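Undergrad: Mind looking at a prediction? Sequence and model below.
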Amino acid sequence: MSEEHQNPVSLPRIGDKAPSFEVNTTQGPVKLEDYKGSWLVLFSHPADFTPVCTTEFVAFQEIYPQLRELNTELLGLSVDSVQSHIAWVRNIEENFNTKIEFPVIADLSKEVATKYGMIHPNDSGTEANRAVFVIDDQQVIKAIIYYPLTTGRNMAEIVRLVEALQTTVDHQVSTPANWTPGDKVLVPPPASQQQAEERANDDSVEVIDWYLAKKQL
């Protein structure tokens, strides 16, 4: 039996409490509890001074002001050292005129990457892949996205995801495919035949069928 099967890693799932950590970053010591009360986008990248990661860091910085308006912080991670991270963000500022304002975790021991399931051995046994964890203000994992090493992330989708998740929490609704703020949302389906009949006559919602109805917030 392989070592991987002898020692399976329990990966966090949507709805789980986010695994705690206390780490060194480009902005000093940080622990997960520091973010309680705000939402957090925790993302990993494979390595400093690499092409795709560099374009992503510039792009993450571009959406950082939008995220902060949504009470959401950014926190990056790779298995490189603090010194490597510092040199890289300085390089990005010089080459792209972009100052990286969010901290980047130095996870040399791979402790955080392992806790969060960011290393996929069949993709790379040494580098974290492109994982995104959206963690709410109570430090519960609300969404997880994985990208392979070769594919840069879509920043507009990350912002949209946070907006959709917060809309669900604030209004107890769901969001349809391709939803963006201002679009109609989906109301919960009826739980009984009587509710289904009442829904059919409810002028406050757009009823497509008894189980599918939309409304404007």
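TA: Happy to help now that I have it.
Undergrad: Please count neighbours and contacts with C-alpha atoms only from this point.
TA: Noted.
Undergrad: now T168: how far from K142?
TA: 11 Å (Cα to Cα, to the nearest Å).
Undergrad: cool, R90 as well?
TA: R90 sits 32 Å away from K142, going by Cα to Cα.
Undergrad: Alongside the first one, take a look at this:
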Amino acid sequence: MVIVRAYDMLDASSENSGTVRATYAIDPEGIIRAIVWYPMNVGRSVEELLRLVEALQTSERECALTPEGWHPGDALVEPAAISLDETEQLAEGQSWYYRKRRA
């Protein structure tokens, strides 16, 4: 309940967190990086939560994006070019908005 109260995840008058069906990924600086909500009648996938944490860590470390269905070792997506100069430096035929690379 300490974390729940610190992040105001639950009403202050609540006695327990039984109704909180969200999983929060919080980085070492205390910033919430992801929130995953599950209805009461659906079980949580530990495998998917671990993949989410790995994707967040990899994305941060590599300054890249993880595409849908990404798993450790898969290609990453470069952030889109943000300036005309960056776009002009791309190789012939290389897309400015969707470029894959290995970690």
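TA: Nice, thanks for sending it over. Please read these numbers as outputs of a predicted model, since none were measured by experiment.
Undergrad: Now the TM-score, please.
TA: Remark: TM-score between the superposed chains equals 0.80 [TM-score structural alignment, normalised by the length of the second structure]; 98 aligned residues with a Cα RMSD of 2.7 Å.
Undergrad: returning to what we had before: quick one: which of T168 and K142 of the first structure has more around it?
TA: Neighbours per residue, other Cα atoms under 10 Å: of T168 of the first structure and K142, the larger number sits with K142, 20 against 15.
Undergrad: Make sure that one is indeed in a strand.
TA: Yes. Judged by DSSP: H, G, I helix; E, B strand; the rest coil, K142 of the first structure forms part of a strand.
Undergrad: Just give me the match in the second structure for K215 of the first structure.
TA: Aligning on TM-score structural alignment places K215 of the first structure opposite R101 in the second structure.
Undergrad: quick one: that match and P67 touch, right?
TA: No. R101 of the second structure is beyond contact range of P67, at 11.3 Å (criterion: Cα atoms under 8 Å).
Undergrad: what touches both of those two?
TA: Residues touching both R101 of the second structure and P67 by Cα atoms under 8 Å, 6 or more residues apart in numbering: 76-77.
Undergrad: between the two, who's got more neighbours?
TA: Neighbour count, other Cα under 10 Å: between R101 of the second structure and P67, P67 has more, with 13 against 10.
Undergrad: for the equivalent of the more buried one over in the first structure, what are its contacts?
TA: Aligning on TM-score structural alignment places P67 of the second structure opposite P176 in the first structure. Applying Cα under 8 Å, 6+ apart, we find P176 of the first structure in contact with 185-186.
Undergrad: and the residue in the second structure sticking out farthest from the centre, what helix or strand is that in?
TA: Largest separation from the mean C-alpha position in the second structure: E92, at 31.4 Å (Cα atoms, centre = their mean). Applying DSSP states H and E as the criterion places E92 of the second structure outside every helix and strand.
Undergrad: which stretches of the second structure form strands?
TA: In the second structure, the segments counted as strands under DSSP state E are 22-26, 32-37, 76-78, 99-101.
Undergrad: Please identify the most buried of these.
TA: For the strands of the second structure, the largest average neighbour count (mean count of other Cα atoms under 10 Å) is found in strand 76-78, namely a mean of 20.
Undergrad: Where in the first structure does that strand align, residue-wise?
TA: Residues 185-187 of the first structure are matched to strand 76-78 of the second structure when aligned by TM-score structural alignment.
Undergrad: who touches the matching stretch?
TA: Stretch 185-187 of the first structure is contacted from outside by 172-176, 179, 212-217, using Cα under 8 Å, 6+ apart.
Undergrad: 7 Å instead, please
TA: Applying Cα atoms under 7 Å, 6 or more residues apart in numbering, the contact partners of stretch 185-187 of the first structure are 173-176, 213-216.
Undergrad: Could you measure from the residue nearest the centre of the second structure over to A22 of the second structure?
TA: Residue closest to the mean C-alpha point of the second structure, counted by Cα atoms, centre = their mean, is L56 at 4.4 Å. Remark: distance between L56 of the second structure and A22 of the second structure (Cα to Cα) = 17 Å.
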